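Student: Below: sequence and its predicted model.
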Amino acid sequence: MWDKRNDMIVYETEPFNAEPPPTALAGQPLTPIDTFYSRNHGPTPDIDASTWRLHVDGLVDRQLDLSLAELRQLPVQTVVATLECAGNRRAELNAVRPISGQEPWGPATISTAEWTGVRLADVLAAARPRAGAAHIAFAAPDIARNASPPQPYGASIPLSKASSGEVLLAWSMNGRPLPRVHGGPVRVVVPGYIGARSVKWVHRITAQPEPSDNYFQATAYRLLPSDGIRGPGRGIPLGPAILNAAILAPGNGAAVAAGPTSVTGYAFSGEHTVARVDVSPDGGQTWSQATLAQPASPWTWQLWHTTLSLPGGPALITARAWDDTGATQPEQPATVWNPEGYANTAWPRVQVDVRSPVR
């Protein structure tokens, strides 16, 4: 479906929600389009690029109504950026305490692509936001059935972020026209923020004094208190991505031969840089440093790898990342459990069966 690889883990077909097996991301600085995760809240709209329009309104001196051809007349910019679903690694929280009504995502609802389009800052400069404009809201046409009440998807980011050069209105992904399932013909790409703010199929941009009142900004994508009661303004709104890391290979439950074992994964810290990744062969009793790849841009994950010497028997491989502020990951998923299952940043763990050679 949607030209994705055959081994995608599909949680829903309509809306289409799927992630690749973790091993498919291993060693891939850029994620192939057929492997890139897909998170949607409503049916995928079919938008004719020739008739698509972008409306810019609200607290601006000059309202805009742009076709795709007119948008392309602005300076073109390419940014390599990682997008991560706020519910990435939710399955581990679900194992602590059941979370209802949410996809049980594994560690692969994160992917990296080369995005090409125009800077949102250039569009805003043409519209000239007025005094009092503090947030930029995005609207899309897809109707989310799980919103209360059902409504088109929307979100917002602060004007200060929207005016930075890395935020794009993108029409290309990895050098190809943006696929429909990933927001084509045009989507927002907000590097360093949770994927929910990178609105797909965007058709309206509004400058306003307050954050969007759309369900997915005001009610969803918030860290709720333990009572789990939703409501506009309850909980902590999610924005900048939080330091996270995962083990991609070997896979959980894999059988490996005793001796040197290659272990690979990713680490990502949104608007910060990952400084170190430690890996343990014994559940955190002993640690060694992994080799950390340089990021492709300031807005991407960093892949890491190491080789562990594993004796025969079961082994619990564990990792933890540190960023350039000195922040690190919490040890246990129970300490970050929340009713919606967002922002699981606990140490990743992979159980493997280490088999001694037959004599």
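Tutor: Happy to help now that I have it.
Student: switch to C-alpha atoms for all contacts and neighbour counts from now on
Tutor: Fine.
Student: How about the residue nearest the centre of the chain: what's its closest non-neighbour residue?
Tutor: The residue at the geometric middle of the chain, judged as the C-alpha nearest the mean C-alpha position with C-alpha atoms, centre = their mean, is E84 (1.2 Å). In space, E84 comes closest to I110 once its chain neighbours are excluded; the distance is 4.2 Å by C-alpha to C-alpha, 6 or more residues apart in numbering.
Student: again, but for P179
Tutor: Once its chain neighbours are removed from consideration, P179 has its nearest residue in P185; the separation is 7.4 Å (C-alpha to C-alpha, 6+ apart).
Student: cool, T219 as well?
Tutor: Leaving aside its chain neighbours, T219 sits nearest to P232 (4.7 Å; criterion: C-alpha to C-alpha, 6+ apart).
Student: Confirm that that neighbour lies within a helix, as I assumed.
Tutor: No. The secondary structure assignment for P232 gives coil rather than a helix, going by DSSP: H, G, I helix; E, B strand; the rest coil.
Student: check contacts around it.
Tutor: In this structure, P232 makes contact with 215, 218-219, judged by C-alpha atoms under 8 Å, 6 or more residues apart in numbering.
Student: separation between it and D142?
Tutor: Look at P232 and D142: by C-alpha to C-alpha, to the nearest Å, they are 21 Å apart.
Student: Does Q63 touch A127 like I think?
Tutor: Yes. Using C-alpha atoms under 8 Å, Q63 is in contact with A127, at 6.0 Å.
Student: Pull up the overlap in contacts between those two.
Tutor: V56.
Student: Put this next to the first one:
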Amino acid sequence: MLLRRISPLLGGMQILNSPRACVAWPSSCLYSKDTRSSRGGANSSSSRQRWAFTTTGALLGLGSILLYRSHERKLAQDNQESGSGSHMVLSSSSDPKASISRSYPVYTLKEVQRHRTLADGIWVTLGKEVFNITEFVDMHPGGNRILLAAGGSLEPFWAMYGIHNQKHVLEILSAYKIGELSPEEQASGPADLSDPYAQDPPRHPALKVNSMKPFNAEPPAEVLTDAYITPNAFFFKRNHLPVPRLDPASYRLEVVGRMGNASLFLSLEELKTRFPRHEVTVTLQCAGNRRSEMNAVKPVKGLDWGIAAIGNAKWAGARLRDVLVAAGFSEGEIGALHVQFEGLDRDLAGTGYGASIPYHEAMSSSHDVLLAYEMNGEELPLDHGFPLRVIVPGVVGARNVKWLSRILVSIEESQSHWQQNDYKGFSPSVDWDTVDFSASPAIQELPVQSAITDPQPGTLVAEEDDKITVKGYAWSGGGREVVRVDVSLDGGSTWHVAKLTGEKQAPGQAWAWKLWTLTVPLPAGRTELEILCKAVDSSYNVQPDTVAPIWNLRGVLSNAWHRVHVSVTRN
């Protein structure tokens, strides 16, 4: 057994809170002594000891499921006696769809989202069904990680944790059904036309919101390293303006033709059929990722992002190069220095978001710049640019323009605010009285980056067999591959090399991150750990050790060694 974490968000199959937890997993438990205090309610028993468990085989696992059947029948009996109707009554069939027919209340998403604590009850949705899983929280084999889904959908979590997609798990869940989910359009009522954000799409409540209007949010950091590909629901949301609602049937992309030629107008269908589909795995990172660490040194202007304004996805669409060639452009085009992108997201004055990249990158056959209409095998979500966005591998997220409306080849950069007066780095000596945005280039490629996602800062960990596992991500811009991640448990006095995992990509085209894991002995005698990580890329660029020397007034390009402090309890 590895070092066990005792924290508000427990993950993996490591700790069980109750012997009843066996019934929720297709394996069994070996129990230690039970020192639980009596539960005075759904949110009591904070001082009880945890239950250690180990997998002992499918036969005992079957016994666990049968034990749950007994628990399930008891729930049904209790509901019949009380008339509460809080749980579905199952038939003898193992198929949850074969349950006894009954009508359920209809709830809106807003009503579900109000139930996110043990005091208010933990409600979740799956498909169009609503479940009250408050009583199940203590039985969840993954510990309190289930609370991340509170008030929202189970789908993105189940996409990462495939073991849930089994018949007996659906059976267990169905016992907690309390209602049906109404369409979100009914939940929100008529749109408030005076509010440009009124038609923004729904988002998962597990996201940490940095601003509502425009919507900007990041997922819980520990979710990032649960899967190599970041689920769409948990991919960070970075919006500068209201999300536009577009009709894909009438959508047209304008590509301004070669000097003197007419513009090319392409429908979404033409982009899909006229040009070859190309797919590439690309990590996107906001320029302000980890800005909170710069804020801790000295206040900066910008959203207070933690370490999760980054994500990795499979993007598919037409190559930008193919579309530019169709519009009459070629490599080495005279007067072609930049490719400008304009989005359909606009402010009240009608000014849209814009950005640009160098022309040679757009036309490079190896740079994989896409006009993407798919994300992780699905059409682009609204928050991520539906129906079409630019994906520029290896560069800052700000250049990956969403809701794309127009492409222009030009001798000059985009003149938008976000290209000229934002997303630029400066010396720590520059302040808002002396800053000259024209003196610095717009950020394109990002520097090497890494961060620790597990354990979380402030975690109290319990000693077990003197080992600890640390997890995180690492990435570098410009297609440079991460070749090493060093991890220290003692503030940098000694270092260990982590194990890297990830998709193999061609040299110079390492657009995707690496996930890393380190399992090592716990330093002898220590009750406090300062865990550090630093990444090295294929050009031997390495992260700086502290934040202060790279501090800048906008809080961008924050990539110092990541530091997490945890405490250790010993037997």
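Tutor: Yep, it's here. Keep in mind it's a predicted model, so treat the numbers as computed, not measured.
Student: what TM-score comes out when they're superposed?
Tutor: The TM-score (TM-score structural alignment, normalised by the length of the first structure) is 0.94; 353 aligned residues with a C-alpha RMSD of 1.7 Å.
Student: Could you find the counterpart of the residue nearest to P179 of the first structure in the second structure?
Tutor: Structural correspondence for P185 of the first structure with respect to the second structure (TM-score structural alignment): P387.
Student: before we move on, what about T112 of the first structure?
Tutor: In the second structure, the position corresponding to T112 of the first structure is occupied by N312, as judged by TM-score structural alignment.
Student: out of everything not next to it in sequence, what's closest to its match?
Tutor: Closest residue in space to N312 of the second structure, ignoring its immediate chain neighbours: T283 at 4.2 Å, by C-alpha to C-alpha, 6+ apart.
Student: Aligned to the one you found, what sits in the first structure?
Tutor: Aligning on TM-score structural alignment places T283 of the second structure opposite T82 in the first structure.
Student: need the contact list for its match.
Tutor: The neighbourhood of T82 of the first structure, defined by C-alpha under 8 Å, 6+ apart, consists of 110-113, 191-192, 299-301.
Student: residues near the aligned partner of H41 of the first structure in the second structure, how many?
Tutor: If you follow H41 of the first structure across to the second structure using TM-score structural alignment, you land on H240. For H240 of the second structure, the neighbour count with other C-alpha atoms under 10 Å is 17.
Student: now H240 of the second structure: how far from G425 of the second structure?
Tutor: Relative to G425 of the second structure, and taking C-alpha to C-alpha, H240 of the second structure is found at 19 Å.
Student: S111 is in contact with the residue nearest to the centre of the first structure, correct?
Tutor: Yes. E84 of the first structure is in contact with S111 according to C-alpha under 8 Å; the separation is 6.6 Å.
Student: returning to that earlier point: neighbour-wise, which one of the contacts of T82 of the first structure leads?
Tutor: Using other C-alpha under 10 Å as the contact criterion, the top neighbour count among the contacts of T82 of the first structure goes to W301, which has 31 neighbours.
Student: Map that one across to the second structure for me.
Tutor: Checking TM-score structural alignment: W301 of the first structure goes with W513.
Student: same deal with L25 of the first structure?
Tutor: The equivalent of L25 of the first structure in the second structure is L224 (alignment by TM-score structural alignment).
Student: ok, that match - contacts?
Tutor: The contact partners of L224 of the second structure, taken as C-alpha under 8 Å, 6+ apart, are 230, 308, 311, 453, 473.
Student: Serialize those residues to CSV and add fields for secondary structure and distance to R245 of the second structure.
Tutor: As requested, the contacts of L224 of the second structure are exported to CSV (DSSP: H, G, I helix; E, B strand; the rest coil; distance: C-alpha to C-alpha, whole Å):
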residue, secondary structure, distance to R245 of the second structure
T230, coil, 24
A308, coil, 27
G311, strand, 24
T453, strand, 34
Y473, strand, 34
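Student: May I ask which two of the residues you listed are separated the most?
Tutor: The most widely separated members of the contacts of L224 of the second structure, counting by C-alpha to C-alpha, are T230 and T453 (13.8 Å).
Student: isn't there a strand covering W158 of the second structure?
Tutor: No. Membership of W158 of the second structure in a strand is not supported by three-state DSSP, which gives helix.
Student: What distance do you get for it to L170 of the second structure?
Tutor: Looking at W158 of the second structure against L170 of the second structure, where the rule is C-alpha to C-alpha, the gap reads 11 Å.
Student: Between those two, which has more neighbouring residues?
Tutor: It is L170, of W158 of the second structure and L170, that has more neighbours when counted by other C-alpha under 10 Å, with 16 against 13.
Student: Could you tell me where the host helix or strand of that one falls in the first structure?
Tutor: Secondary structure from DSSP states H and E places L170 of the second structure in helix 167-174. Under TM-score structural alignment, helix 167-174 of the second structure has no counterpart anywhere in the first structure.
Student: Give me the distance from that helix to the chain's centre.
Tutor: 26 Å (C-alpha atoms, centre = their mean, to the nearest Å).
Student: repeat for stretch 363-383 of the second structure
Tutor: In terms of C-alpha atoms, centre = their mean, the centre of stretch 363-383 of the second structure is set 18 Å apart from its chain centre.
Student: Could you do stretch 322-329 of the first structure as well?
Tutor: In terms of C-alpha atoms, centre = their mean, the gap separating the centre of stretch 322-329 of the first structure from the centre of its chain is 19 Å.
Student: Start and end of it, how far apart?
Tutor: Distance between the boundary residues of stretch 322-329 of the first structure (C-alpha to C-alpha) amounts to 7 Å.
Student: thinking again about what came up before, out of the contacts of L224 of the second structure, which comes closest to W432 of the second structure?
Tutor: Using C-alpha to C-alpha, A308 is the member of the contacts of L224 of the second structure that sits closest to W432 of the second structure, with 27.2 Å.
Student: T453 of the second structure pairs with which position in the first structure?
Tutor: The equivalent of T453 of the second structure in the first structure is L248 (alignment by TM-score structural alignment).
Student: ah, wrong one, I meant L207 of the second structure
Tutor: Residue mapping for L207 of the second structure onto the first structure gives M8, with TM-score structural alignment as the criterion.
Student: My understanding was that that match contacts N17; is that so?
Tutor: No. Using C-alpha under 8 Å, M8 of the first structure is not in contact with N17; the gap is 9.8 Å.
Student: returning to what we had before: tell me which helix or strand the match of T112 of the first structure sits in.
Tutor: In this structure, N312 of the second structure is located in strand 310-319 according to DSSP H and E.
Student: Give the next helix or strand downstream of that strand.
Tutor: Using DSSP H and E, the helix or strand that directly follows strand 310-319 of the second structure along the chain is helix 320-326.
Student: List the buried residues in that following helix.
Tutor: Going by neighbour count (16 or more other C-alpha atoms under 10 Å), the buried part of helix 320-326 of the second structure is 320-324, 326.
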